[in-house]
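[1] quick check, what structure comes out for this input:
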Amino acid sequence: MIHIVIAGPRGNMGKEAVKMVMGEETFTLTAVVDRKHDGARLKDVAPDLDADVPVYTNMEECFQKEVCDVLIDLTSPETGKQHMVTAFNYNVRPVVGTTGFTDEDIEELTKTASEKELGAIIAPNFAIGAILLMKFSKQAAKYMTDVEIIEQHHDKKLDAPSGTAIKTAQMIAEVREEKTQGHVDETETLQGARGADFEGMRIHSVRLPGRVAHQEVLFGGQGQTLTLRHDSLDRTSFMPGVKLAVDEVMHLKTLVYGLDQLID
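    Okay, the predicted model is just below:
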């Protein structure tokens, strides 16, 4: 039995995570950490969840009072980083679904996890289909090196480009030499029209109400194009990946960035 604490239980992702954990026979939800409602029961502040577990506003107090093996954190990069550090101090293994971590953040957290021999996972995207899209993109980039990425998310998302788009570009860069795409004399008549530049790849971010999480990777070649696309139509699409991460993190002794590291 894996004892789990969820941070951010009232958000869209958090609610689905609560339902997923409560529906798994090998998982037990012991508590949640929220920015308010300290001392309440989750079922009283989120009646649709029907989860009779305590709510804490302080992560350290939660770990002191509750049994916890894994922390599922679905908050923000700044809060998520603080929660990870606290989790390491209490020998709790964090699974974090927040994007926006810097390379320096990941390096620092990896060092701590390795020193403590504690598993940890930061996943820019928990959707299995999105992970496969990244892997297929890396494979395609060996043969078609002109690449552009278009990612679409809801208009409440704070970071752009998305962590998924950046991770995709990083994976492609492992098999593709940096190159300038487009015409050598290309000029933007409106600044930013060509999107962000990652080693010559262009990344375009769309933010609209009604979107959830969508990404296209477009490849161009002589006389042909290839388009790979993934769509998360609702947030239940992320839950199989969250479950996989919780199961796998129990066997890790360092930090893993991206579920692609766990899927063949």
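[2] from now on I want contacts and neighbour counts done on CA atoms only, so please keep to that.
    OK.
[3] for the closest residue to Glu188 other than its chain neighbours, give its distance to Gln152.
    Nearest residue to Glu188, sequence neighbours excluded (C-alpha to C-alpha, 6 or more residues apart in numbering): Arg194, at 7.0 Å. Distance of Arg194 to Gln152, given as C-alpha to C-alpha, to the nearest Å: 16 Å.
[4] who has more neighbours, those two?
    Counted by other C-alpha atoms under 10 Å, Arg194 and Gln152 do not tie: Gln152 has more neighbours, with 21 against 17.
[5] check the secondary structure at that one for me.
    Assigned with DSSP: H, G, I helix; E, B strand; the rest coil, Gln152 falls in the strand class.
[6] please give me the structure for this one as well, since I'd like to look at both together:
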Amino acid sequence: MKSILLAGAFGKMGREIQKLIAEHKDWSLDAILVHEHFPENYSGRAKIFRQLSEINQHYDLWIDVTKPDSVFENAVWAIEHNTSLIIGTSGLKNDQITKLKSLADKNSVSGIIAPNFSISAVLMMYFSGIAARFMPNVSIEEIHHPDKLDAPSGTARITAGILADNGASTKTVSTSADGDKNIIEKVLITSKRKKDYVAYQSVDFVNEYETLSISQNSLDRKSFMPGVELAIKKANQQQGLVVGLDKIMGLK
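    Below you'll find the predicted structure:
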């Protein structure tokens, strides 16, 4: 039986992950770390912790879907207590990821940082990396729900890195006022927050006489659950802390 601690269990992602865990007989949600309001009608059997200092036993796996201001501290705690982990929270900076990977190596802890659990989003980033080698003038547009705290999104930042690694950048920066604009890895990212969106991203390539757009749209948070399921199965099989669901999907 895989013993799981879920941090951020009562957010929208956390509630879906609770349902996913309950569907597997060999997984057990044994603890919850509450950063947000605790619902009065909770009837589960998981032990409830409100602070890291309250956690007094070991769990096989830590799943974190909290907030950018708490995820790094949570991850450090999990690694230092030899707990395999899955980080699904956006907002980790590159230097924080580097520190977590180093700490995981030092403590022989395995896990996955997943900027996006959507299988289609991972494929979008993968295909964009291929296209970047042939169409190096590119920009990104991402649209998320109004409650998303970070902009650009973690997925957009990772995508920009993939594009840059394959020689692409934005040659002409748009002057349109629509959306929040940032240059990451020399790639323009336009971020928008709109009602009725979960997660959308388009990677737009331009040549002199042609264009190519590779887009992905998550219509419901249920779309993330196959990726979460795969991460739970594979987290403790990794060598250290890997970044990206593609690392466990066999993409090269």
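[7] would you pull the TM-score for this pair?
    After superposition, the two chains reach a TM-score (TM-score structural alignment, normalised by the length of structure 2) of 0.91; 250 aligned residues with a C-alpha RMSD of 2.1 Å.
[8] so what's the residue nearest to Glu188 of structure 1 up against?
    Glu188, Arg202, His204 (C-alpha atoms under 8 Å, 6 or more residues apart in numbering).
[9] neighbours of the first one, how many?
    Read it as Glu188 of structure 1. Neighbour count of Glu188 of structure 1, defined by other C-alpha under 10 Å: 9.
[10] for Gly119 of structure 1, same thing?
    25.
[11] quick one: map it onto structure 2.
    Residue pairing (TM-score structural alignment): Gly119 of structure 1 is matched to Ser110 of structure 2.
[12] quick check: the residue nearest to its match when sequence neighbours are not counted vs Ile79 of structure 2, distance?
    Closest residue in space to Ser110 of structure 2, ignoring its immediate chain neighbours: Gly240 at 4.3 Å, by C-alpha to C-alpha, 6+ apart. With distances taken as C-alpha to C-alpha, Gly240 of structure 2 is found 10 Å from Ile79 of structure 2.
[13] shared neighbours of the two, which are they?
    The contact sets of Gly240 of structure 2 and Ile79 overlap at Ala104, Val109 (C-alpha under 8 Å, 6+ apart).
[14] all strands of the stretch 151-264 of structure 1, in order?
    For the stretch 151-264 of structure 1, the strands defined by DSSP state E, counting those that start in this stretch occupy 196-198, 201-207, 213-221, 224-232, 255-257.
[15] wait, which of the ones you listed is closest to Arg176 of structure 1?
    strand 201-207 (10.1 Å; C-alpha to C-alpha).
[16] now the angle from the closest one to strand 213-221?
    For strand 201-207 of structure 1 against strand 213-221, the angle by axes from the mean of the first three to the mean of the last three C-alpha atoms, to 10 degrees is 150 degrees.
[17] before we move on, the earlier item: out of the contacts of Arg194 of structure 1, which one sits closest to Asp50 of structure 1?
    Nearest to Asp50 of structure 1 among the contacts of Arg194 of structure 1, with distances taken as C-alpha to C-alpha, is His204, at 39.8 Å.
[18] check the gap between the counterpart of the closest one in structure 2 and Asp178 of structure 2 for me.
    With TM-score structural alignment as the criterion, His204 of structure 1 lines up with Thr190 in structure 2. Applying C-alpha to C-alpha, the value for Thr190 of structure 2 to Asp178 of structure 2 is 8 Å.
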